[in-house]
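Asks: with the sequence up front, the predicted model follows.
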Amino acid sequence: MRSVPALIIGALFIAEMTVTFEASMVYAALPTLISEFGDPMRVGWLVTIHMLIAAASSPVVGRLGDIRGRKRLVLVLLALALVGSVLSAMSTSFAVVLVGRALQGLSAVVLPLSIGIVRESLPEEKVPMGIGLLTTALGAGAASGLVLGGVIVDNLDWHALFWASAIMLAISIAAIAAFVPDRPGTPTRRPIDWVEGLLPVPAIALMLYAIGATKQSGWLAPQVLGMFAVCAVLFAFWARRSLRAEEPFLDLRLFRDRNFAVVNLITVLLGMGTMQIVYVFSAYMQSPGWTAVGLGLTATVAGLAKLPSNFLSFFAGPFAGWLIQRMGNRATVSAGALLAASGWIAAMALPDVLGFVIAMLCVISFGTTILQAALPNIVVATVPQHRTSEAMGSMQVVRGIAAAVGAQIIAMLLASRTVLSPDGGAQFPAPSSYLMTMGVMAGLTFAGAACAMLLRARETKLAPA
């Protein structure tokens, strides 16, 4: 089949939008699902299970794509997610819906595989722009999940959300099958060590679960410390086995490359910082007027206020690819981080005018999207082609763990100083809490810009196969 870059990117774009839509659509339906199943904690697992499965499977499935062929793995993942969507759409049992969400979580690994497909299928000069376009699909899918998901839930039964996801997945499968070339992977010279390959799965899942448990139990609770101890043992055993292997399934030696290590360090800082934009500003815009901070908007209006920044960010991904080709990695990452940080500094003024808040969202989102496009481009230019999806999957795990830690940090910052509601029934963050939160977000983002100085200034060629 003749490879047409526009059709390849178009098919992958649809798939990325779809998997991000199904990840975010549940947020719009949370109140309805809580009414259906009667327990906020149980319903919360519909979000948690998706996150756990996505993070834990990313490096392993990404590596399998490198070995077996990326297109066929994408089709398998989308098919499993389609089964999960249909299961959830046809059932009223919470257990079945939970299984469906777990299967949907596997589709999140499509991004690392898609970046590998872009690298192996497109001319070298088109790779940065292609990766930038895929990055914009993530924002578009998240926005459609929140907005379209809300419309569906408000006008139809919640099952319609999963039917919509199933339809989108079917379209994605057809597009990938028709337009993405099927290229063989790079088989290993030795039999796969499945013990070494699968050890990270329970370790990553347990770490994310332990971080989530700190919200109720605290960081020093015995059960939380026990889970972290088990994680440390599993990671240590895996690292020892991987580093001793002649041809490891997941190669920790990739971190010996300066650019790859620095990119992951920046990912940690940004995952805890500027990538928390939706969390921070959703809370800020919905903060009641009597708290003397925020805008007092409804959840629907707050979601709509985010749309202009989502639209503007659509152009940030390709712009990042253009910048990398002309200015190099270091300058592009620095520019994106400094732009986002400037938005967070402006937010420290705690504006109470919607137009100003939308403008800050646009600035922060544009800078953050540049970073989300630039960092994968640096990884692609650094690692061997036959390790591309594995490396991207590992970075996705790092980002997921950092985001989970960042969410807990923000929760603690917002709870540091509170004001009591007029009826005495609830506590809300005080202005000083939001000021401190915005300052921490700016500081973490500035730290990412500083770390960008450790990157090699320019990669003229992609890493050899």
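Replies: Good, I have the coordinates.
Asks: going forward, measure contacts and count neighbours with C-alpha atoms only.
Replies: Noted.
Asks: would you map the strands across the chain?
Replies: 418-420, 427-429 (DSSP state E).
Asks: in addition, the following structure is provided for comparison:
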Amino acid sequence: MDAPESSSRAGAVVATLALAGTVAAIMQTLVTPLIAELPQMLGTSPSNAAWVVTVTLLVAGVCVPVSGRLGDLVGKRRMMLVCAVPLIVGSVVCALSSSLVPMIVGRGLQGMGMGMVPLGIALLRDVVPAEKLSGSIALVSASMGIGGAIGLPIAAAVAQYANWRVLFWGSAVLALIVGLMIFIIVPDAPAAAKGQRFDAPGAVGLAIGLVSLLLAMSKGADWGWSSGTTLGLFAVAVVALLAWGFYELRTRDPLVDLRTTARPRVLLTNIASILIGVGMYSFMLIAPQLLQFPESTGYGLGQSMLAAGLWIAPGGIMMMLISPLGGKLINARGPKVALICGAVVIAVGYGVALPLMGTAWGIMVAGIVINSGVALAYGAMPALIMGSVPLSETAAANGFNALMRSLGTTIGSAVIGVVLAQMTTTMGGFTFASEDGFRTGLMIGCGVALVSAAVAALIPAVGTTGGDAPADERPAGVGEAPART
């Protein structure tokens, strides 16, 4: 195995990988300012236009764990370069689109590139000195949240003051720059699972189960939670995922090693990741609506999309500032403590939001606190995972953890969507989510964050039964601080 890079070279590598994560997150938030205009832009109905958002989620859900496993088999840097290609091509296709189908194809291609972030996190272990590893993991992991927070006001500004196609041409240029930087700056590392075979049946089975599950959760509110389509998709998801799990336990080189995933340390980290995803995304759904609802409602703040994005942006900047501190906390106390602290800080942020939701500055402060907690948690989760799995499964395990976070955001979107749809008020002939609905959503976010802290507290320490991988298989520099946990 190649030795980790020098500190100066490592800094450039970390900056490149963090930029890659930020660009990938911007791709996801890119169409948010356009959602209301998509039907007119594409000449279609609002329900059909919603697929422009949904397809990215579905494709990313399938491709992230697959690209992670391929990273272990053929090399993480190589797979990051592969992921850059659909990001570039997808952006160009979207920029040239004038109808629904090409736009959906382009957004689907963008979703294929989302595996870049877990691949980058896994690659850090191979190319960054051990003393800088925790901080590097924290920064690159948090880059998804950073990109999401700062991408919204940038996209809103471009959409408001320029042609919407500029958004996609700009994203194509960013993806091209990231691809070139990875090619030039990021060193290669040996494929940890070279010689093993790719589990194609496992990839197909996981795709069927995940698409059915994510589609049911993301579209259930539109189709009706008790509709035959929604219930049928949930049934297909259950059957497909059970069959997939049965197959994975019996194949020689599985796509996801479920025995490793079932280790208490990995399992509880993934459960906490789902809950953190719910807690993070609940605020991301509630805050923009509160900021943009009409002042006549008595609780809306009447902000434009651009102004709302600017009020939310400081939270993303705070993630960038907190990430290095999260790395120091991981080094000093271990990733388990950092994860617990992150979950508690998220809960505190929701506690701040409840009394201050009537002011824009109050929402901004709550966002800063919540995103500070997300930064701590996002840095700790991959550190826990990489400290608990064999070297040959690092990228695959990170990809699966990223999938768990994505599953959490999907659940959060569905739950908060149901709450706001059921708790409404009517003013001037228009129906809005009520103030009580928003308060309930904030309380749900707070409660889920506290539950994630409790789950994190149950994660076994290094050296305990079921706590981690064998010492010779565990990546250096990312394990728990054994004397202090």
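Replies: Now that the structure is in, tell me what you want to look at. Note that the structure is a prediction, hence the values are computed from the model and not measured.
Asks: what's the TM between chain one and chain two?
Replies: Superposed pair, TM-score by TM-score structural alignment, normalised by the length of structure 1: 0.94. Supporting alignment: 463 aligned residues with a Cα RMSD of 2.1 Å.
Asks: still on that earlier bit, of all the strands of structure 1, which lies closest to Val353 of structure 1?
Replies: strand 427-429 (18.6 Å; Cα to Cα).
Asks: now stretch 221-240 of structure 2: which residue numbers in structure 1?
Replies: Stretch 221-240 of structure 2 corresponds to residues 215-234 of structure 1 when matched by TM-score structural alignment.
Asks: contacting residues around that stretch?
Replies: 199-200, 203-204, 206-207, 210-211, 213-214, 408 (Cα atoms under 8 Å, 6 or more residues apart in numbering).
Asks: give me the nearest residue to His159 of structure 1, chain neighbours excluded.
Replies: Ala89 (4.7 Å; Cα to Cα, 6 or more residues apart in numbering).
Asks: isn't the one you found right up against Ala160?
Replies: Yes - using Cα atoms under 8 Å, Ala89 of structure 1 makes contact with Ala160 at a distance of 6.8 Å.
Asks: for these two, indicate the residue with more neighbours.
Replies: Remark: of Ala89 of structure 1 and Ala160, Ala89 carries more neighbours, 22 against 17, as counted by other Cα atoms under 10 Å.
Asks: separation between that one and Ala178 of structure 1?
Replies: Here Ala89 of structure 1 is placed at a distance of 27 Å from Ala178 of structure 1 (Cα to Cα, to the nearest Å).
Asks: give the aligned equivalent of Met364 of structure 2 in structure 1.
Replies: Checking TM-score structural alignment: Met364 of structure 2 goes with Ile358.
Asks: what about stretch 304-324 of structure 1, start to end distance?
Replies: 32 Å.
Asks: okay, that stretch sits on what stretch of structure 2?
Replies: Under TM-score structural alignment, the match for stretch 304-324 of structure 1 is residues 310-330.
Asks: and stretch 250-257 of structure 1, by the same measure?
Replies: Residue span in structure 2 matched to stretch 250-257 of structure 1, by TM-score structural alignment: 256-263.
Asks: burial check on the residue lying closest to Ser24 of structure 1 once chain neighbours are set aside, number of neighbours?
Replies: Closest residue to Ser24 of structure 1 apart from its sequence neighbours, by Cα to Cα, 6+ apart: Gly145 at 5.1 Å. By the criterion of other Cα under 10 Å, Gly145 of structure 1 has 27 neighbours.
Asks: which ones are touching Gly145 of structure 1?
Replies: Gly145 of structure 1 neighbours (Cα under 8 Å, 6+ apart): 20-26, 28.
Asks: what about those, which one has the most neighbours?
Replies: Glu22 (31 neighbours).
Asks: aligned to it, what sits in structure 2?
Replies: So, by TM-score structural alignment, Glu22 of structure 1 is matched to Met27.
Asks: swap in Leu64 of structure 1?
Replies: Checking with TM-score structural alignment, Leu64 of structure 1 has Leu70 as its match.
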